[in-house]
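Q: The following comprises the amino acid sequence and a computationally predicted model.
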Amino acid sequence: MRVLLASDGSSNSRRATRWLRDFALPADTRVSVLTVATLTEPSRDSQTMRELRERAVAEAHQAAERTAKILSGRWPAVDTLVTQGDPQVEIVRVAEDRRVDMTVLGARGLGPMKRFFVGSTSLAVARYAPSPVAIVRGRPRPVRHVLVSVDGSEGSRAALRFLSSFELLRGTRVSLLHVLQRPDVPGLRRRVTPRPDREHDEDRRKQRADAETVLADAAAVLADAPSPVERLVVEGDPAQEIVRIARRRDVDLVVLGARGLRTLGRLLLGSVSETVLHHAGRPVVIARER
């Protein structure tokens, strides 16, 4: 397995580094650390700009080496890479060039590398990276409870395959969640569709039965999990329910598939994934097929 860790030396990046160090990766995993040197000033060919650029590159190398040192206890031969440019573009480009299986980065960063993770960098990487992306938020802690959102889509199947590729610790709990979207606003259904309540109730029973089938298929993919897999069916807004249950059960990791518009052969994020990234308050993996 190939993993790319994007780091700028900030406290958020250090949290992502510690999370990766303790995550249940296969023994043969190869880790690369990427730090992007970037200048906010316009590029001008002057002595001052050349000196600033050289300083930024030197600081990037130092940040990458410090990150590699944190990981060295587990992976003595961590590869470090320093590039120049827009962090969003560079992280996605390197992930593509190296055909990594997962990209890891902190949610935000305000560190010494010219505010590497300002604004939407993490979100942009989650949108455009060619393989699963782990966005680390909150205090890093061992992954003992994982929440996986499943809906039978290709994205959720990618999420299950992603999780099944890791060596989960003994005792790690996995909860599979399927969200049934609520019917229309009360009263509106009767004005729009004249179907009797009995027919409506039958539809709901069928949806719940379909949900149980989806969960059973998902549990079969995780048959080798170290603990029994929990199956949950709830009703409501998918994004809100994923966030609510992640917080209520205090899970350590949320895994869900990218599900949105496809452009240039790549599936972009949907609104559910983006909402969960913004509000879950814990590490989130957005899984997609490479």
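A: Great, that's in hand.

Q: going forward, measure contacts between C-alpha atoms and count neighbours the same way
A: OK.

Q: Name the residues of stretch 259-276 that are buried.
A: Using 16 or more other C-alpha atoms under 10 Å as the test for burial, stretch 259-276 gives 259-260, 266-269, 272-274, 276.

Q: in this protein, which spans are strands?
A: Applying DSSP state E to the chain gives strands spanning 2-6, 30-37, 79-84, 102-106, 133-136, 145-149, 173-180, 229-235, 253-257, 262-263, 266-267, 284-287.

Q: So which bits of the third one are buried?
A: If I follow you right, that is strand 79-84. Neighbour-count burial for strand 79-84, counted by 16+ other C-alpha under 10 Å, picks out 80-83.

Q: Determine which two of the residues you listed are furthest apart.
A: Spatial extent of the buried residues of strand 79-84 (C-alpha to C-alpha) is set by the pair Thr80 and Thr83 at 10.2 Å.

Q: anything in contact with each of those two?
A: Here Thr80 and Thr83 have Leu34 as joint contacts, going by C-alpha atoms under 8 Å, 6 or more residues apart in numbering.

Q: May I see the strands of the chain organised as CSV, with distance to Arg53 added?
A: Shown next, in CSV, are the strands of the chain (distance: least, C-alpha to C-alpha, whole Å):
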stretch, distance to Arg53
strand 2-6, 20
strand 30-37, 8
strand 79-84, 9
strand 102-106, 24
strand 133-136, 28
strand 145-149, 42
strand 173-180, 47
strand 229-235, 51
strand 253-257, 38
strand 262-263, 35
strand 266-267, 34
strand 284-287, 34
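
Q: Check it against this one:
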Amino acid sequence: MSRGQLLIVGIDFSEGSAAALQRARQLARHLDGRLELLHVSDAAEPDAWRGDAVACSWLEAGGFDAKELNVRQGVPWVEIARRAAEAGATLLVVGTHGRSGYQPLAIGATALKLTLTAPCPVTLVNARGSRPLFSTPARSLRGWSI
């Protein structure tokens, strides 16, 4: 990854996205890339998260300012994939489960759909160990029957 290549981190202020952010920081540092934090809101008001004390403290604890967060409205996996295509992202990094993830499954719906539709490789990070669940690029996973 050369200087200026982009890693997009899907953020929903969950434990899973905190682990994804931690892993993305390591990758960006190691690979000399840059990070973009992306939050997708399905609420009628996409900036509603700014009034959420958990979200604000989550960003602060991660060393980020709210102005550094790219916020979109819509379906999370659709908007994350769309932003990756628009920005020419090199890699997407997301947690295996978000706020609404059904924990007994290996990965949540957003993570699964991104592995199938993203225009670039996707790294899925398990919150329990902050290690990638899969390191295989998304294109390789598309052949799986689910």
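A: Looks like it arrived, so ask away. None of the values given here were measured: they were computed from a predicted structure.

Q: Nearest to Leu20 of the first structure among the buried residues of stretch 259-276 of the first structure?
A: Leu20 of the first structure has its nearest neighbour among those in Val276, at 20.2 Å by C-alpha to C-alpha.

Q: Let me see the ranges of the helices in the second structure.
A: Using DSSP state H, the helices of the second structure run over 15-31, 53-61, 76-87, 109-117, 138-141.

Q: Identify each buried residue in the fourth one, please.
A: Using 16+ other C-alpha under 10 Å as the burial criterion, the residues of helix 109-117 of the second structure that qualify are 109-117.

Q: after superposition, how close is it to the first structure?
A: Here the mean offset of helix 109-117 of the second structure against the first structure after fitting is 0.7 Å, by mean C-alpha distance after the TM-score superposition for the first structure.

Q: residue range for that helix in the first structure?
A: Mapping helix 109-117 of the second structure onto the first structure (TM-score structural alignment) gives residues 120-128.

Q: To Ser41 of the second structure, which of the helices of the second structure lies closest?
A: helix 76-87 (7.2 Å).

Q: could you pull out the helices for the stretch 151-290 of the first structure?
A: 154-164, 188-192, 197-221, 238-248, 271-279 (DSSP state H, counting those that start in this stretch).

Q: For Ala68 of the first structure, find the nearest of the ones you listed.
A: Nearest to Ala68 of the first structure among those is helix 154-164; the distance by C-alpha to C-alpha comes to 24.4 Å.

Q: name the helices or strands packed onto that closest one?
A: Where contact means 3 or more C-alpha pairs under 8 Å, 6 or more residues apart in numbering; DSSP states H and E, helix 154-164 of the first structure is packed against strand 145-149, helix 197-221, strand 253-257, strand 284-287.

Q: which residues in the second structure does the last one align to?
A: On the basis of TM-score structural alignment, strand 284-287 of the first structure is assigned to no residues in the second structure.

Q: Which neighbouring elements make contact with that strand?
A: strand 133-136, helix 154-164, strand 253-257, helix 271-279.

Q: List the contacts of it.
A: So strand 284-287 of the first structure is in contact with 126, 131-137, 155-156, 158-159, 162, 253-258, 273, 276-277, going by C-alpha under 8 Å, 6+ apart.

Q: for the aligned partner of Asp97 of the first structure in the second structure, what are its contacts?
A: Under the alignment defined by TM-score structural alignment, Asp97 of the first structure is paired with Glu86 of the second structure. By C-alpha under 8 Å, 6+ apart, the contact list for Glu86 of the second structure is empty.

Q: Would you convert the helices of the stretch 151-290 of the first structure into a markdown table that also reports distance to Leu71 of the first structure?
A: Listed next are the helices of the stretch 151-290 of the first structure as a markdown table, based on distance: least, C-alpha to C-alpha, whole Å:
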| stretch | distance to Leu71 of the first structure |
| --- | --- |
| helix 154-164 | 22 |
| helix 188-192 | 56 |
| helix 197-221 | 31 |
| helix 238-248 | 28 |
| helix 271-279 | 25 |
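
Q: Out of those helices, which is closest to Gln88 of the first structure?
A: Judged by C-alpha to C-alpha, the one of the helices of the stretch 151-290 of the first structure that comes nearest to Gln88 of the first structure is helix 271-279, at 16.4 Å.

Q: Neighbours of Glu212 of the first structure, how many?
A: If you count neighbours by other C-alpha atoms under 10 Å, Glu212 of the first structure ends up with 16.

Q: what's the answer for the one 5 residues further on, then?
A: Residues lying near Asp217 of the first structure (other C-alpha under 10 Å) number 14.
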